[in-house]
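Engineer: Below: sequence and its predicted model.
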Amino acid sequence: MKLMDLLERLEYECVSGSVDAEVNGIANDSRHVEEGFLFFCIRGAVVDGHKYVPEVVEKGVRVLVTEEAVPVPEGVTVIKVKDSRYAMAVISAAWFGYPAEKLKVIGITGTKGKTTTTYMVKSILESAGHKVGLIGTIEAIIGDTVVPATNTTPESCTIQEYFSKMVDAGCDCVVMEVSSQGLMLRRTAGISFEIGIFTNIQPDHIGPAEHESFEDYMRCKGLLFRQCRIGIVNADDSHLTQVLEGHTCKVETFGFSEKADLRAERTRMVARPGYLGIDYHVAGLLDMDVEIDIPGTFSVYNSLTAIAICRHFGVSQTDIIEALKKARVKGRIEMVKVSDEFTLMIDYAHNAMSLESLLTTLQEYHPRRLICLFGCGGNRAKARRYEMGEVSGRLADLTIITSDNPRFENPEDIIADIRTGIEKTDGKYVEIPDRKEAIAYAIHHGEPGDVIVLAGKGHEDYQEIRGKKYPMDERVLIREILEEDRKSQA
């Protein structure tokens, strides 16, 4: 492909070589370049891609996209741009033939609710006959292909590649999680979103390698509403005005507020042994009753968001209601049937904020006992251990402390830190380092009316120990435990 065709939507300066150069491929990782490739010199938090120029030129790269002048041999073209991340997004779109223009793209941003909402939207739209791609925290779904995720919002070149494959697979729309990091790092630059969603915002991802302040975090979230046609936003969020500052889209609202365009009324908790859910009435732009097989007020928000999106695709109320009953998200309040007397679920809650939200929600169902099993990752901030221990000690009737990705730390040391947090409360606890043994203890000691939460792993299917990832899926562990129980009773 001619370089000039890749540059057609980009402001640039050709400081050496020629825009008539032929490009055989594009890459931003020096390990992936080949003869005739274009290489993006990206300034990262740790590594500056400009330092790899000699290496990639030696490997045959003939076009460089840079933010500064770099010495190159004759025959190598250097394209200087103001922002190489933005350039990568624009050039990647051109390389794959602008696939986003062949799809209706739905982008969802917010501190919580992105993952669950994407799956709800996918379920509803597919029930109405659409073929839907998905990009998110857990995976990318492209037709029949599933790709495990490494970032909530992938690099721009990967997004465009996914879009291209979705078009080839016959998808007509895609729903994707759009993180503040993805927006800040221009991974979604140049994409014209049909609909942009704001779920909610709380102080999170603030730090040296992420956002310098909560204000910056809000600003980055708000960038989505400068590149979408319709913005659908949470009317109940106290920071909505700041997030929407400078928006260029048509705005619709959802929530519990009487001022919301689409609102939830008459919510009711639904509880049976092995099942927790919620039902409510949708008012405003639609008039319908909905029941969700996922507990809690946040499930109302997530489903109401999905309904607000799918209304724009002309989905019938019947399809919406039926699809929401079927929507499941791996590792997000995922109920696993182990008994007719008590409820067990798996959830990804892996910090104090998400654990407190989860346990507070489950308390609203008035379980006989609320049992929380969790661990904390090794080689991560110790404060999280103390905080999660204190939350579980305060809100759960019994905490089962176990192991979760100890990495290069001793699991017993991590457990001791969690115990320090719990002992600030009156909460009861037991310590069982082996996660399978801990889960077996929870199941064998479950009593009628209990709610048991296995927190922290969620969709993860591994345990990381000493630099190696070992297969470990909690669903598999549960099946093994139940099978072992059956054999022992035979």
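Structural biologist: In hand now; what should we look at? Given the structure is predicted, the values throughout are model-derived calculations rather than measurements.
Engineer: For the rest of this, base every contact and every neighbour count on C-alpha atoms.
Structural biologist: OK.
Engineer: list the contacts for residue 11?
Structural biologist: Contact partners of residue 11, counting by CA atoms under 8 Å, 6 or more residues apart in numbering, are residue 81.
Engineer: Secondary structure class of the residue nearest to residue 410 when sequence neighbours are not counted, three-state.
Structural biologist: Using CA to CA, 6 or more residues apart in numbering and skipping the chain neighbours, the partner closest in space to residue 410 is residue 378 (8.0 Å). Assigned by DSSP: H, G, I helix; E, B strand; the rest coil, the conformation of residue 378 is coil.
Engineer: can you tell me how far residue 378 sits from residue 405?
Structural biologist: 6 Å (CA to CA, to the nearest Å).
Engineer: Kindly report the same for residue 5.
Structural biologist: 46 Å.
Engineer: Who has more neighbours out of these two?
Structural biologist: More crowded of residue 5 and residue 405, by other CA atoms under 10 Å: residue 405, with 23 against 14.
Engineer: show me what contacts the nearest residue to residue 104 once chain neighbours are set aside?
Structural biologist: Among residues not flanking residue 104 along the chain, residue 173 sits closest, at 4.4 Å (CA to CA, 6+ apart). For residue 173, the contacting residues are 103-106, 130-133, by CA under 8 Å, 6+ apart.
Engineer: here's the one I want to compare it with:
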Amino acid sequence: MRLSELTGCLPFYVMKGPESDPEIVKVCHHHQDVEPGSLFTAIKGEKSDGRFYIEKAIEKGAAAVLSDTEYDLSVPLIMVKQPRHALAYIANHFYDYPSFGLNVIGVTGTNGKTTVTHMVHGVLESAGIKTGIIGTLYMKQGDRIKKSENTTPDSLLLQQTLAEFRDEGSRAAVLEASSHGLSQGRMYGCDVDIAILTNLTQDHLDYHETMEHYKCAKTLLFSQLGHTHVKNAPKFAVLNHDDPFSKEVATATSAHIITYGITSEADVYAKNIHSYSETTSFTICTPSGETDVELRFAGMFNVYNALAAAAVGFVKRIPTGVIAKGLESVSGVPGRFEIVKHNGPYTVIVDYAHTPDSLKNILQAAGEMKPNKLITVIGCGGDRDRAKRPIMAKIACEFADYAVFTSDNPRSEDPKKILRDMEKGVQGNSYISLVDRRAAIKYALKSAEAGDIIIIAGKGHEKYQLINKEKIPFDDKSVAESILNEMLIEDV
């Protein structure tokens, strides 16, 4: 489309430079992605400043530039006060408002977002609703998978992906809405139909600084559902009745509210809950009926995740039996309470738990499996919330029989310093600290006896360690498998 048509979606801007109206074939904000006919949006990010690459973008063929700073350029310059907002408007317009052609379900909360999106996907697909997923693990539609750099993509990639979903026949999209993504406006212009809250506990205070700011970021998903009640396009807020933060969220949205929880006070609730080593069975109760379900997941926290997905099914008028079938179709989520297959007499589980609440949840779930001894390997990220480090360590020692503290993603911090912060939360002989993560995993596995459970927590699906500015290949599951194979050879 022509530049004038593309900028027509912006209410305020100033045009500088040559008076021309070039054809725009692409919108991008990384100069490496520029090709002839592109609109280059120069945005200042946390790690780099796109304004430094304007000339390079023009050299590669950019037909126009969008920025908040005035330059003397050889191509048209669109000047705006808030380039991130402008990019969201432009991306939405360029891809012809894709979210309005899909039923979009956004999931936010400290824990459970990835699992809930997969469970919602299972429910909708079982009902014959082709659905795409956008989140921490990937952007996926059917068998087509694209790598995900952020839990919530930037506004340009988000609109592009939603457009691909729409154009390839999807009728719905379920996406993870992170607090970073919400506060940075990555979802501006996205027409969300159903917003889900999993829970809220301490996390990301290195970025948000206070819990109040963190809460405000999460609340944005619900306040942005809109205040108009359109007859044929109702909006819904699906809230965890058992989480106190839901009361605050309820006052921030004008959408229809559906609650879920363990008690019958919720609209969608569970009863007859029975936990096993790798599964959980219970009865889902909704205003339209009840159904029994057997999840291929362990832990009470996964009952909550399933109830959130069931509430979406109820909102979409999906029969309870189909909801159960959809939940039972989800066989597992990479790095979420994922059991490492091996021939040893003990159980090894990899999990993404990296917050106090999520660590407590997985250790409690493992405890319900009645292990002989529960051992956990846990670290804390560098350049992140230092306040949670002693809390994480205390939980590890309180809910496990023995803890091995180690490196997570130390980034620019000294990993020994991170371990010292963790050690402030515990006393006694209930832990050991080993900087090298592989050595820590090996120590835990070699310490295990028949009937034990070893939880390797913190990184889950991640395939790397961030050390200084390098991404070092490291996969907890693969490392554990390698060590277990080595131990098997040693025993022969």
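Structural biologist: Arrived safely. Remember, predicted model here, so these are calculated numbers, not experimental data.
Engineer: residues of stretch 408-428 of the second structure that come out buried?
Structural biologist: 408-411, 415, 418-419, 421-423, 425-426 (16 or more other CA atoms under 10 Å).
Engineer: if we can go back for a sec, and of the contacts of residue 173 of the first structure, the nearest to residue 84 of the first structure?
Structural biologist: Comparing the contacts of residue 173 of the first structure against residue 84 of the first structure with CA to CA picks out residue 105 as the nearest, at 23.8 Å.
Engineer: can I assume that closest one sits in a strand?
Structural biologist: Yes: according to three-state DSSP, residue 105 of the first structure belongs to a strand.
Engineer: Settle this for me: it is touching residue 195, isn't it.
Structural biologist: Yes: judged on CA atoms under 8 Å, residue 105 of the first structure makes contact with residue 195 at a distance of 6.8 Å.
Engineer: if I line the two up, what does residue 295 of the second structure land on in the first structure?
Structural biologist: Aligned counterpart of residue 295 of the second structure in the first structure: residue 292 (TM-score structural alignment).
Engineer: thinking that match is in contact with residue 275, fair?
Structural biologist: No: applying CA under 8 Å, one finds residue 292 of the first structure not in contact with residue 275, separated by 10.9 Å.
Engineer: if I look at the residue nearest to residue 104 of the first structure, how far off is residue 233 of the first structure?
Structural biologist: 20 Å.
Engineer: Also residue 289 of the first structure?
Structural biologist: In terms of CA to CA, residue 289 of the first structure sits 21 Å off from residue 233 of the first structure.
Engineer: So the two - more neighbours on which side?
Structural biologist: residue 233 (28 against 16).
Engineer: Which elements pack onto the helix or strand where the more buried one lies?
Structural biologist: For residue 233 of the first structure, the host element (DSSP states H and E) is strand 228-234. Packing partners of strand 228-234 of the first structure (3 or more CA pairs under 8 Å, 6 or more residues apart in numbering; DSSP states H and E): strand 193-198, strand 250-255, helix 297-311.
Engineer: most packed of the ones you listed?
Structural biologist: Mean neighbours per residue, mean count of other CA atoms under 10 Å, is largest over those for strand 193-198, with a mean of 26.
Engineer: Quick check: next helix or strand after that one?
Structural biologist: Downstream of strand 193-198 of the first structure, the next assigned helix or strand under DSSP H and E is helix 214-222.
Engineer: Pull the residues that contact that following helix.
Structural biologist: Against helix 214-222 of the first structure from outside (CA under 8 Å, 6+ apart): 109-110, 179-181, 183-184, 201, 203-206, 211, 242-245, 247.
Engineer: Ok, stretch 22-37 of the first structure next?
Structural biologist: Taking CA under 8 Å, 6+ apart as the rule, stretch 22-37 of the first structure contacts 1-3, 38-42, 49, 52, 55-56, 59-63, 92, 157.
Engineer: Leaving out chain neighbours, which residue sits closest to residue 122 of the second structure?
Structural biologist: Residue 122 of the second structure sits nearest to residue 326 (CA to CA, 6+ apart), 4.5 Å away.
Engineer: Was I right to think that neighbour contacts residue 124?
Structural biologist: Yes: between residue 326 of the second structure and residue 124 there is a contact under CA under 8 Å: 7.2 Å.
Engineer: now for the helices and strands packed on strand 228-234 of the first structure, which one comes closest to residue 373 of the first structure?
Structural biologist: helix 297-311 (21.6 Å).
Engineer: and the helix or strand just after the closest one with helix 297-311, angle?
Structural biologist: On the C-terminal side of helix 297-311 of the first structure, the closest following helix or strand by DSSP H and E is helix 317-326. Here the directions of helix 317-326 of the first structure and helix 297-311 differ by 140 degrees (axes from the mean of the first three to the mean of the last three CA atoms, to 10 degrees).
Engineer: Which parts of the stretch 1-150 of the second structure are strands?
Structural biologist: Assigned by DSSP state E, counting those that start in this stretch, the strands in the stretch 1-150 of the second structure fall at 14-16, 26-28, 38-41, 64-67, 77-79, 103-108, 131-134, 138-141, 144-147.
Engineer: If you count contacts, what does the fourth one end up packed against?
Structural biologist: Based on contacts counted as 3+ CA pairs under 8 Å, 6+ apart, the elements that strand 64-67 of the second structure packs against are strand 38-41, strand 77-79.
Engineer: Quick one: average offset of the last one versus the first structure, please.
Structural biologist: Read that as strand 77-79 of the second structure. Taking mean CA distance after the TM-score superposition for the first structure, the mean distance separating strand 77-79 of the second structure from the aligned residues in the first structure is 3.4 Å.
Engineer: which parts of that strand are buried?
Structural biologist: Quick answer for strand 77-79 of the second structure (16+ other CA under 10 Å): 77-79.
Engineer: quick one on the thing from earlier: so how far does the next helix or strand after the strand holding residue 233 of the first structure sit from its counterpart in the second structure?
Structural biologist: Counting by DSSP H and E, the next helix or strand C-terminal to strand 228-234 of the first structure is helix 240-243. With the two structures superposed, helix 240-243 of the first structure lies on average 2.6 Å from its match in the second structure, counting by mean CA distance after the TM-score superposition for the first structure.
Engineer: can you pull the buried residues of helix 240-243 of the first structure?
Structural biologist: Applying 16+ other CA under 10 Å to helix 240-243 of the first structure flags 240, 243 as buried.
Engineer: Likewise for stretch 447-463 of the first structure?
Structural biologist: Across stretch 447-463 of the first structure, burial judged by 16+ other CA under 10 Å covers 447, 449-459, 462-463.
Engineer: And it, how far out from the chain middle?
Structural biologist: 19 Å (CA atoms, centre = their mean, to the nearest Å).
Engineer: same deal with stretch 482-490 of the first structure?
Structural biologist: For stretch 482-490 of the first structure - counting by CA atoms, centre = their mean - the centre lies 37 Å from the chain centre.
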